[in-house]
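**Student:** only geometry, no sequence info:
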């Protein structure tokens, strides 16, 4: 799992050069096309499994592919075009916070007041990280943060919807359907923005590596690791993601963070990690299972 999280940390190294050369929508389209082609042999069985599902599962899969895959990745890529490479990667750690809120709204899970103990420091850390001077809000920095947080929120929604369809579909089926459904949505985004579909051969290697390394390979390793790794240890292993991302951004991508931004990075990582550790290892949770009647399942 640490290897998977470390591979996610290389996302900025591969995405930033592409974001400087190509529109965000074009990068996302090719990501989906490459992975969809690789997963094509698994698509027939995934479609057969989906055909046996009801309209709620169909709707969830469509939202996963269109929102959590295509639109979220487009927002995430756009964040690299407007700001430093560290902020989007670290703000991605907000997914657990958003996932808990989405689980409350969509699955009927309940949040205790203790949730704010972890959420408030994380929000403060995000503010410190997003602005080089936390008392001087810049519009460009705010846009970068909002794009990154929007992507994290959509990915969190996809996680919750994936949990919903997991009773009917295998993870492999969901992954194949996610990228296959996301591909036409990504194409629509390209067309709507007037971006080009064609890319030069000089970007081909970067696109393939981006789709397969922090994309498909990391996701596959993560699922394998989750099957054999205690949850509390998994939380620590996931720290390889922001640490790797920050180190690559500062040493390779020439990102320059202020003291308050480094402080914000540490606060975000520690707050989200503490939340994950608490929920996976402590008997008293801040997120409770849904009531049998109110869950609507």
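**Tutor:** Looks like it came in fine. Treat the numbers as computed from the prediction; the structure is a model and nothing was measured.
**Student:** rest of the way, CA atoms for contacts and neighbours
**Tutor:** Will do.
**Student:** Show the contacting residues for residue 134.
**Tutor:** When contacts are counted by Cα atoms under 8 Å, 6 or more residues apart in numbering, residue 134 touches 127, 128, 260.
**Student:** next up, a second structure to put side by side with the first:
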């Protein structure tokens, strides 16, 4: 999972040049089309596996594909078009917190009051990171931050629902269905915004790398790891994402962070790291109380 998170960190290096030349809807559509085309031979078996599931799994897959894949990626791309390259990437570190909140709403898990000891500093760090001067907020910067946080929230819901459907579906099937369902949603998004489907050949290499590296390869590794990795360990592994993103943003993309933004990054990462470490080492006093274990059906190979 750490390898997958590190691959996600390369997203900004590939997405920013495309976001400068192409509308968000065009980029998202081609991301999904490329991956869906690669996975097309696996689609029939994935559909058969989904057909054996109940309505809750069907709804979860639709939300994963339409929301966590297409809509979230569109918001993420739009964030690049409205602001700098570092803020959208590192604000994704809020995703583990959103995932725990989504687990409360969607899976019935409960939070203890100690959760605020981790959540409040993380939110403060995210605010400091989003703005060069946290006391001088501009609408444009706020717009970028909201788009990035919206993407993080949708991806978090996809993480929780992905864990839910993994009881009935193999990681490979979840990946195939995610992009296959997301493709028509991405097409509708582009069409609704009157954005072109045709892109120049000069953008083809960047789109291929974006779709295959932080897209297909990283997500496939993530779903495989998510089957056996507890949430707390997954949170620690995902720290490879903002670390890689920040290094690439500053060293390759030429972005700069103010002193308070660096401090915000440190507070954000430390808060989420401490939360994950607490849940791993204090299993007798977790701040997130899971639901009663439910017998999971074995997924046939």
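**Tutor:** Ah, there it is. As the structure is a prediction and not an experimental result, all values here were calculated from the model.
**Student:** Which of the contacts of residue 134 of structure 1 fall in helices?
**Tutor:** Mapping those onto helices (DSSP state H) picks out 127, 128, 260.
**Student:** Make CSV out of the residues you listed and add distance to residue 171 of structure 1.
**Tutor:** Below are those laid out as CSV (distance: Cα to Cα, whole Å):
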residue, distance to residue 171 of structure 1
127, 35
128, 36
260, 40
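**Student:** from the residues you listed, which single one is nearest residue 153 of structure 1?
**Tutor:** residue 127 (16.5 Å; Cα to Cα).
**Student:** Which residue comes closest to that closest one once chain neighbours are left out?
**Tutor:** Spatial nearest neighbour of residue 127 of structure 1, chain neighbours left out: residue 134 (6.7 Å); criterion: Cα to Cα, 6 or more residues apart in numbering.
**Student:** neighbours of residue 203 of structure 2, just the number please.
**Tutor:** A count of neighbours around residue 203 of structure 2, defined by other Cα atoms under 10 Å, yields 14.
**Student:** so how far is residue 189 of structure 2 from it?
**Tutor:** Counting by Cα to Cα, to the nearest Å, the gap from residue 203 of structure 2 to residue 189 of structure 2 is 20 Å.
**Student:** Now do the contacts for residue 7 of structure 2.
**Tutor:** Shown in contact with residue 7 of structure 2 (Cα under 8 Å, 6+ apart): 213, 214, 218, 241.
**Student:** Please tell me I have it right and the last one contacts residue 1.
**Tutor:** Spelled out, it's residue 241 of structure 2. No. Counting by Cα atoms under 8 Å, residue 241 of structure 2 does not reach residue 1; the two are 10.1 Å apart.
**Student:** So which bits of the helix or strand hosting residue 223 of structure 2 are buried?
**Tutor:** Secondary structure from DSSP states H and E places residue 223 of structure 2 in helix 218-228. By neighbour count on 16 or more other Cα atoms under 10 Å, the buried set for helix 218-228 of structure 2 is 218, 219, 220, 221, 222, 223, 224, 225, 226.
**Student:** Chain neighbours aside, what residue packs nearest to the fourth one?
**Tutor:** With Cα to Cα, 6+ apart as the measure, residue 4 is the residue that lies nearest to residue 221 of structure 2, at 5.7 Å, once sequence neighbours are left out.
**Student:** Over in structure 1, tell me which residue corresponds to that neighbour.
**Tutor:** Matched by TM-score structural alignment, residue 4 of structure 2 corresponds to residue 4 in structure 1.
**Student:** and the strand or helix carrying its match with helix 218-228, angle?
**Tutor:** Taking DSSP H and E as the criterion, residue 4 of structure 1 maps to helix 2-9. Per axes from the mean of the first three to the mean of the last three Cα atoms, to 10 degrees, the angle that helix 2-9 of structure 1 makes with helix 218-228 is 150 degrees.
**Student:** Throw the ones in helices among the contacts of residue 134 of structure 1 into JSON lines and include neighbour count and distance to residue 73 of structure 1, thanks.
**Tutor:** Listed next are those as JSON lines, based on neighbours: other Cα atoms under 10 Å; distance: Cα to Cα, whole Å:
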{"residue": "127", "neighbour count": "23", "distance to residue 73 of structure 1": "22"}
{"residue": "128", "neighbour count": "23", "distance to residue 73 of structure 1": "24"}
{"residue": "260", "neighbour count": "18", "distance to residue 73 of structure 1": "28"}
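**Student:** wait, residue 128 of structure 1 sits on residue 261?
**Tutor:** Yes. Applying Cα under 8 Å as the test, residue 128 of structure 1 and residue 261 come out as touching, 5.3 Å apart.
**Student:** Would you enumerate the residues in contact with residue 62 of structure 1?
**Tutor:** Contacts of residue 62 of structure 1 (Cα under 8 Å, 6+ apart): 178, 181.
**Student:** ok but it is inside a helix, no?
**Tutor:** Yes. Counting by DSSP: H, G, I helix; E, B strand; the rest coil, residue 62 of structure 1 is located in a helix.
**Student:** where's it relative to residue 181 of structure 1, distance?
**Tutor:** Applying Cα to Cα to residue 62 of structure 1 and residue 181 of structure 1 gives a distance of 7 Å.
**Student:** go on, residue 249 of structure 1?
**Tutor:** Taking Cα to Cα, one finds residue 249 of structure 1 at 32 Å from residue 181 of structure 1.
**Student:** quick one, which of the two is more surrounded?
**Tutor:** residue 249 (24 against 21).
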